[in-house]
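Q: Following is a predicted model, sequence given first.
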Amino acid sequence: MKTILLAGAALMAAPFAMAQSHNAHWEYEGDHGPDHWAQISHDYASCAGAEQSPIDLNGYAINAAINPPAIYWRNARVTDAQNNGHTFQVNLDNAGKIVVDGVDYNFLQFHFHSGSEHTLDGRRYPLEVHLVHASDDGRLAVIGIMFARGEHNPLLDDLINVIPGSVGHAQPTMSINLNDFLPDDWHSYRYEGSLTTPPCSEIVDWTVFETPITASADQFAVFETLFPHSYRPVQERGRRFVLRTN
């Protein structure tokens, strides 16, 4: 996948916070919704780009002789838990890294979308978590994992207990092991895309796992209540290659 450089990797520590730093107000519905993001502000012009995310992951993917990212996550302390009005975002202290095509990407933060932003053969899941990483030279790699209806998820319970009920921050005394997000089956899809919120910068090497993990209806209801329908509709794949890993 091509190398994409950023001016200042620190900006990527919180894509949603970066988007909110602009004066233009955006939402998931109505006159400030996804269909209008590119017109809201000049800063959001990339939202009309040709390599936007999310996309539907389907039979057009090419089965490729590549592996998913090598993952080196470890138990880490939560430094900030934020309700920013669009999502619940969690920052961790020194949680590890992933390696994609020989390049190290250090973990920055994870956040959720209710329902899933990516779809699989047209199916939207109730929830998706995005685990955001950046390399030393500012490239981004994000892992997306879906949640399907099923068994209760203990990690989600721990997180739900510390979500601020309104816009704001919390600094809970807790640790998280990101490996608890991983499904047993690591088959995944890789493609080049964008941030899924304004400014929609086309700077992301995406890996989306094919197999979801589970959570209960009560757990999904919490996210749907606090962040209803917080997903961008799927975008055109265009001429991009989507690769399915071994």
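A: Right, received. Where do you want to start?
Q: C-alpha from now on. contacts and neighbour counts both.
A: Fine.
Q: Counting neighbours, which bits of the longest helix along the chain end up buried?
A: Secondary structure of the chain per DSSP state H: the longest helix is helix 217-226. Neighbour-count burial for helix 217-226 flags 219-220, 223-224, 226 (criterion: 16 or more other C-alpha atoms under 10 Å).
Q: How about stretch 81-99?
A: For stretch 81-99, the neighbour count (16+ other C-alpha under 10 Å) marks 81-93, 95-99 as buried.
Q: count of residues packed around I62?
A: Neighbourhood size, I62 [other C-alpha atoms under 10 Å]: 14.
Q: That one contacts V242, correct?
A: Yes: the criterion here is C-alpha atoms under 8 Å, and I62 meets it with V242 at 6.1 Å.
Q: Show me the residue at the heart of this protein, geometrically.
A: Centroid-nearest residue in the chain, with C-alpha atoms, centre = their mean: H130, separated by 2.5 Å.
Q: In addition, the following structure is provided for comparison:
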Amino acid sequence: MYSKLILDYKNQNQLLTVGPNMWCWISNVYPNTHSILLFHELLIFRLEWKGDAGHLNINETYYNLIQCHWHTPSEHTLNGTKFDLELHAVHKSSKGEFAVIGILYKIGSPDPFFSKLLNDIKSSVDKDIDVGVINPREIKFKSRPYYRYVGSLTTPPCTEGVVWTIVKKVRTVSSEQLSALKGAVHHGYEENARPTQELGGRQVWLYGPMENEKPT
């Protein structure tokens, strides 16, 4: 079973807090490339970091950021609502374990991170290009509250045991930015999200801000 889940926060009764070392990003930023990959019958447009782009610390396991890609529409829903776009930031540990951060977007104001990539996205259709140095911090992964569960990758080989983190706050992306991301995929795969699955007995945890910390 793929791990795109229906998240219901109205009935969520488990609110936890996390320590200050939950998120840890190193300062070194290396050049980046765009690449378009074909996974069986699913085209995915992704931004791939060369070298060390930072890491995520979950229960003392360090997962290095390796790439980001997008799905339209979203693969997760909140209270039955599907959104226009979902970003997946894929991290991998030294043991080959995966952790993915998911960020949901709806149509609205332009997203600052996408704005910096817009021209490159438009020019990268059907080819790989080098877009230079981009700091992954600009995606602003550090946001609470968020959901967490253990599932699988949503594209083949659909690896199990993946730690998923879904940011609860829905961000905005402009129509132009969304069209550019769809156009980079095209070939009939502009909408490349797999159908949403039920929880299937999985536990989903909602993590909130620490004491004296404002939500981000």
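A: Arrived safely. Fair warning: this is a prediction, and the values are worked out from it, not measured in the lab.
Q: where does the TM-score land?
A: TM-score for the superposed chains, counting by TM-score structural alignment, normalised by the length of the second structure: 0.81, backed by 195 aligned residues with a C-alpha RMSD of 2.1 Å.
Q: follow-up on the earlier one: which SSE is the residue nearest to the centre of the first structure in?
A: Here H130 of the first structure, judged by DSSP states H and E, is contained in strand 127-134.
Q: List the buried residues for that strand?
A: For strand 127-134 of the first structure, a neighbour-count test (16+ other C-alpha under 10 Å) marks 127-134 as buried.
Q: Run the chain-centre distance for that strand.
A: Distance of strand 127-134 of the first structure from the chain centroid (C-alpha atoms, centre = their mean, to the nearest Å) equals 3 Å.
Q: cool, stretch 97-113 of the first structure as well?
A: Distance, stretch centre to chain centre, for stretch 97-113 of the first structure: 11 Å (C-alpha atoms, centre = their mean).
Q: residue range for it in the second structure?
A: Mapping stretch 97-113 of the first structure onto the second structure (TM-score structural alignment) gives residues 55-71.
Q: Might you report the residue contacts of the residue of the first structure most remote from its centre?
A: Within the first structure, the residue lying farthest from the chain centre (C-alpha atoms, centre = their mean) is A65, at 24.7 Å. Contacts for A65 of the first structure (C-alpha atoms under 8 Å, 6 or more residues apart in numbering) come out as 245-246.
Q: In the second structure, what residue corresponds to it?
A: So, by TM-score structural alignment, A65 of the first structure is matched to L16.
Q: can you confirm its match is in a helix?
A: No: assigned with DSSP: H, G, I helix; E, B strand; the rest coil, L16 of the second structure falls outside any helix and is strand.
Q: and M174 of the first structure, what does it touch?
A: Contact partners of M174 of the first structure, counting by C-alpha under 8 Å, 6+ apart, are 77-78.
Q: and it, how far is that from L155 of the first structure?
A: Separation of M174 of the first structure from L155 of the first structure (C-alpha to C-alpha, to the nearest Å) stands at 11 Å.
Q: Equivalent analysis for W206 of the first structure, please.
A: 23 Å.
Q: between the two, which one's more packed in?
A: Using other C-alpha under 10 Å, the more surrounded residue of W206 of the first structure and L155 is W206, with 24 against 14.
Q: Map the more buried one across to the second structure for me.
A: W206 of the first structure maps onto W164 in the second structure, by TM-score structural alignment.
Q: in the host helix or strand of its match, what counts as buried?
A: Per DSSP H and E: W164 of the second structure is located in strand 160-167. The neighbour-count check on strand 160-167 of the second structure (16+ other C-alpha under 10 Å) flags 160, 162-167 as buried.
Q: for stretch 18-35 of the second structure, same thing?
A: Using 16+ other C-alpha under 10 Å as the test for burial, stretch 18-35 of the second structure gives 23, 25, 29-35.
Q: Check the offset of it from the chain's centre.
A: From the chain centre to the centre of stretch 18-35 of the second structure is a distance of 13 Å (C-alpha atoms, centre = their mean).
Q: what do you get for stretch 139-156 of the first structure?
A: Computed by C-alpha atoms, centre = their mean, the chain-centroid distance of stretch 139-156 of the first structure equals 10 Å.
Q: cool, and stretch 24-42 of the second structure?
A: Distance, stretch centre to chain centre, for stretch 24-42 of the second structure: 12 Å (C-alpha atoms, centre = their mean).
Q: List the contacts of that stretch.
A: By C-alpha under 8 Å, 6+ apart, the surrounding residues in contact with stretch 24-42 of the second structure are 43-57, 124, 126-137, 155-156, 185, 189, 192.
Q: Which ones among these map onto strands?
A: Counting by DSSP state E, the contacts of stretch 24-42 of the second structure place 43-49, 55-57, 129-133 in strands.
Q: gap between the two ends of stretch 54-66 of the first structure?
A: Length of stretch 54-66 of the first structure, first residue to last, C-alpha to C-alpha: 21 Å.
Q: Flag every buried residue along it.
A: Of all the residues in stretch 54-66 of the first structure, those buried under the rule 16+ other C-alpha under 10 Å are 54-57, 61.
Q: you'd agree Y125 of the first structure is up against T119?
A: Yes: under the criterion of C-alpha under 8 Å, Y125 of the first structure makes contact with T119 at 7.2 Å.
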